[in-house]
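Q: Next input, structure requested:
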Amino acid sequence: MLLRQMKYFTAVVDCSSFTEAAERCYISQSAISQQIQALEKELGVELIHRSNRKFTLTAAGEYFYAHSKSILSQVEELTRETKQLGTDQERRLRIGYLRCYSGLELHEAIAEFSRIYPEAAISIVNGTHEELYDLLRFGGVDLVLNDQRRAFSDLYVNFELMRCGCYAELSLHNPLSKQETVSLEDLKRIPCILIASREQQNAEQEYYQNTLGFGGSYLFADNLEEGRLLVVSNRGFLPIESVGTLPPAGSAVCRLPIFQSGQQLTRNYCAFWRKERSGYYVEEFAELLRKLLHQAPR
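A: Got it, this is the predicted structure:
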């Protein structure tokens, strides 16, 4: 039994006419008659008793008509709610950013995006590189602001934002704070403070140690504020990247560029999103963020 046949049947009853029902359903009168006959054949009962040009409903027809109206109403409501849900999903933007990120441009981009597109609901989450990658991979977010740690994948839009310099935040009580720059060799003598959840500590340490070349020991903080409190208490140094405009280091902290082989260490920052999830809001936000980052004073 097709929903279409139920619609045809209820239309005939509502119109009290096969001709008017056919016009309402945009089919021929013969076609609507055939569909109702097929429905009766499938049910094995007569729904409409025909007499010359008039018809009346049988008891089975009365029963089927009442329940068909109820079912069709429920189907319409289901269709409407499903479409609404789909529209709501298209009007949201879920953003992920690095837990150690502190640039001001992300906040500015979110504020400006909300001003331009007030109908879009924005949700924001932070995490380590691998946590953000998993969120993106499994559909937990639409877009992430992340550092590049692996080769670009064809499954994603790899929207490069900027290449930024690496810095070390140090307590003014640390002797290295008297220098203009610090080298990786200098930093091996003090603990490196990383922002990472307990589950991601090993992955973060392995990357900083084996890929970036940070030696020495490691301390971990759950968030940026906690990491900076460790710096203030002279427990170690906090590596950060200048992705846009960084807030002032504070009266008890200095921020020095990290050098390696005579050049400042740099990192590549990108906005990533899955190609099949690409859409107007995602693309507009990424472009807005990149524009703000490149307008930031150097």
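Q: Could you use CA atoms for every contact and neighbour count after this?
A: OK.
Q: Enumerate every residue touching Ile122.
A: Ile122 is in contact with 92-95, 114, counting by CA atoms under 8 Å, 6 or more residues apart in numbering.
Q: Could you rerun that using 7 Å?
A: For Ile122, the contacting residues are 92-94, by CA atoms under 7 Å, 6 or more residues apart in numbering.
Q: Could you do Ala60 as well?
A: Remark: with contacts taken as CA under 7 Å, 6+ apart, Ala60 is in contact with Leu47.
Q: what comes up buried for the helix or strand containing it?
A: Under the assignment given by DSSP states H and E, the secondary-structure element containing Ala60 is helix 59-90. Along helix 59-90, these residues count as buried under the neighbour rule (16 or more other CA atoms under 10 Å): 61, 64-65, 68-69, 72.
Q: Same check on stretch 247-254?
A: Neighbour-count burial for stretch 247-254, counted by 16+ other CA under 10 Å, picks out 253-254.
Q: Can you measure across that stretch, start residue to end residue?
A: 12 Å (CA to CA, to the nearest Å).
Q: what does that stretch contact?
A: Looking at what lies outside stretch 247-254 - CA under 7 Å, 6+ apart - the contacts are 169-172, 177, 232, 255.
Q: Filter the contacts of Ile122 down to the buried ones, ChimeraX style.
A: Selection of the buried residues among those in ChimeraX, burial being defined by 16+ other CA under 10 Å:
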select :92,93,94
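Q: One more, please, to line up against the first structure:
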Amino acid sequence: MELRQLRYFQAVAEELHFGRAAERVHIAQPPLSQQIKRLEEELGVPLLRRSSRKVELTPEGARFLDSVREILERVEGAAHAVRAMARGEEGRLRVGFVGAASDTPFPDAVRDYREKYPAVHLVLRDMCTLRQLEELRRGEIDVGVIRLFGQNLRGYRHETLLREQYVLAMPRNHVLAKLKRVPLEALDGIPLVLYPRSSQPALYDTIMTRLREQGVRPVIAQTASTKQTMSALVAAGMGVAFLHGSAGRMPHSGVEYRPLVGEFPDVELVMAWRPENDTVLVQRFLEALRRRVHSETAPGR
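A: Predicted coordinates:
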């Protein structure tokens, strides 16, 4: 049994006229009649009653027509889904992102992407950089939006979205809030709220080294895994924190932000993906990120 035979049968069953059915499927009437006959022989059941005046469906033919319609609809649906996936318009896309990305053009890019490709099932997962790289390696996410500092991205494709400096977040009534810019040496003896070392070991160690080089004895008051928790602890007066510069886009109540003076690491926001997963679906998402970052960081904004 072939799909073309099912299409021929559907045309005859709906037209109840071999001539009109032949025109509909663009073949001559004799081969159409032969294909229907072969279909009936294969099934061992008459599907049509033919006479010189009319063509009618047998009860078996009417039941078979329902199944044929369902089969052909599913075949057409499968073909449409595959073509749409090849165009990056359908499918499932799993994206990991660091919490810091929420203060960048990333959320706007996600909204742009969802509006343009509503049929794509987009799965967003908030996780640290090290976990993203591990899940990328295992194929559990398709794209990672990470904060790069010292990680080895050999074996991944990657592209820098943003490069930014840290600012110092402090309680609104903090003594350092009187300054427009805060020298690193002014942090000696000041309680700090930091990310745990396990989330970014190289970055943590570099920050500690830079502080000690400026004669600062770091006092770790609290650690927190997210920018939101760090900001809340700062607002509560637990200490000051180093936050990425874009954190000021969505300021936290009771928190002031000041640029730092002195040699301090920059951190890149990077999108990474596996070469073997360089699909149209992935590229459409990366394009949305690029467009939004470009529009929001263009001169004059």
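Q: Centre-most residue in the second structure?
A: Of all residues in the second structure, the one closest to the mean position by CA atoms, centre = their mean is Val95, 3.9 Å from it.
Q: Report the contact partners of that one.
A: Val95 of the second structure is in contact with 123-125, 141-144, counting by CA under 7 Å, 6+ apart.
Q: ok, 10 Å please
A: By CA atoms under 10 Å, 6 or more residues apart in numbering, the residues touching Val95 of the second structure are 122-126, 132, 136, 140-145, 271, 273, 282, 285.
Q: how many other residues sit next to the closest residue to Ser217 of the first structure other than its chain neighbours?
A: Distance criterion CA to CA, 6 or more residues apart in numbering; nearest residue to Ser217 of the first structure, sequence neighbours excluded, is Pro191 at 4.8 Å. Neighbourhood size, Pro191 of the first structure [other CA atoms under 10 Å]: 19.
Q: same question, Pro31 of the second structure
A: Neighbour count of Pro31 of the second structure, defined by other CA under 10 Å: 11.
Q: part of a helix, is it?
A: Yes. With DSSP: H, G, I helix; E, B strand; the rest coil as the criterion, Pro31 of the second structure is located in a helix.
Q: which residues touch it?
A: Applying CA under 10 Å, 6+ apart as the definition, the contact partners of Pro31 of the second structure turn out to be 22, 37.
Q: so how far is Arg291 of the second structure from it?
A: 55 Å.
Q: before we move on, what about His26 of the second structure?
A: Taking CA to CA as the measure, His26 of the second structure and Arg291 of the second structure are separated by 47 Å.
Q: And Leu211 of the second structure, by the same measure?
A: Applying CA to CA to Leu211 of the second structure and Arg291 of the second structure gives a distance of 37 Å.
Q: ok, the two, which is more surrounded?
A: Applying other CA under 10 Å to Leu211 of the second structure and Arg291 shows that Leu211 carries more neighbours, namely 20 against 13.
Q: part of a helix, is that one?
A: Yes. Assignment of Leu211 of the second structure by three-state DSSP places it within a helix.
Q: Help me confirm that it comes into contact with Phe264.
A: Yes. The pair Leu211 of the second structure and Phe264 passes the contact test of CA atoms under 10 Å, sitting 8.6 Å apart.
Q: any shared contact partners between the two?
A: With CA under 10 Å, 6+ apart applied, the overlap between the contact sets of Leu211 of the second structure and Phe264 consists of Leu184.
Q: circling back: does the residue nearest to Ser217 of the first structure touch Gly227 like I think?
A: No. Shown here, Pro191 of the first structure and Gly227 do not form a contact pair, counting by CA under 10 Å, at 11.9 Å.
Q: what do these two both touch?
A: 219-220, 235-238.
Q: What is the nearest of the residues you listed to Gly86 of the first structure?
A: Nearest to Gly86 of the first structure among these, counting by CA to CA, is Phe220 at 40.8 Å.
Q: which residues touch the aligned residue in the second structure for the closest one?
A: Correspondence of Phe220 of the first structure to the second structure, assessed by TM-score structural alignment: Thr223. With contact taken as CA under 10 Å, 6+ apart, Thr223 of the second structure is in contact with 192-197, 229-230, 233, 241.
Q: and the two most separated of those residues?
A: Arg197 and Leu233 (17.6 Å).
Q: residue ranges for the strands of the first structure, please.
A: 48-51, 54-57, 92-98, 121-127, 143-147, 156-171, 182-183, 192-195, 218-221, 238-241, 253-260, 263-264, 266-274 (DSSP state E).
Q: Can you check which of these gets nearest to His294 of the first structure?
A: Taking CA to CA as the measure, the strands of the first structure were each checked against His294 of the first structure, and strand 156-171 came out nearest at 7.7 Å.
Q: picking up where we left off before, Arg197 and Leu233 of the second structure: who's more crowded?
A: When neighbours are counted by other CA under 10 Å, Leu233 comes out ahead of the other of Arg197 of the second structure and Leu233, with 22 against 13.
Q: Alignment lookup: that one to the first structure.
A: In the first structure, the residue paired with Leu233 of the second structure is Leu230, using TM-score structural alignment.
Q: With adjacent residues omitted, what lies nearest to its match?
A: Leaving out its chain neighbours, Leu230 of the first structure is closest to Gly236 (CA to CA, 6+ apart), at 6.8 Å.
Q: State the number of residues packed around that neighbour.
A: Counted with other CA under 10 Å, residues neighbouring Gly236 of the first structure total 26.
Q: now swap in Lys116 of the second structure and tell me
A: When neighbours are defined as other CA under 10 Å, Lys116 of the second structure has 13 of them.
Q: I figured it was touching Ala288, is that so?
A: Yes. Taking CA under 10 Å as the contact criterion, Lys116 of the second structure and Ala288 are neighbours in contact, 9.4 Å apart.
Q: anything in contact with each of these two?
A: Jointly contacting Lys116 of the second structure and Ala288 under the rule CA under 10 Å, 6+ apart are Val110.
Q: ok, now which ones touch Ala22 of the second structure?
A: The contact partners of Ala22 of the second structure, taken as CA under 10 Å, 6+ apart, are 8, 11-12, 15, 28-33.
Q: same deal with Tyr195 of the second structure?
A: For Tyr195 of the second structure, the contact set (CA under 10 Å, 6+ apart) comprises 201, 203-204, 222-227, 229-230, 241-243.
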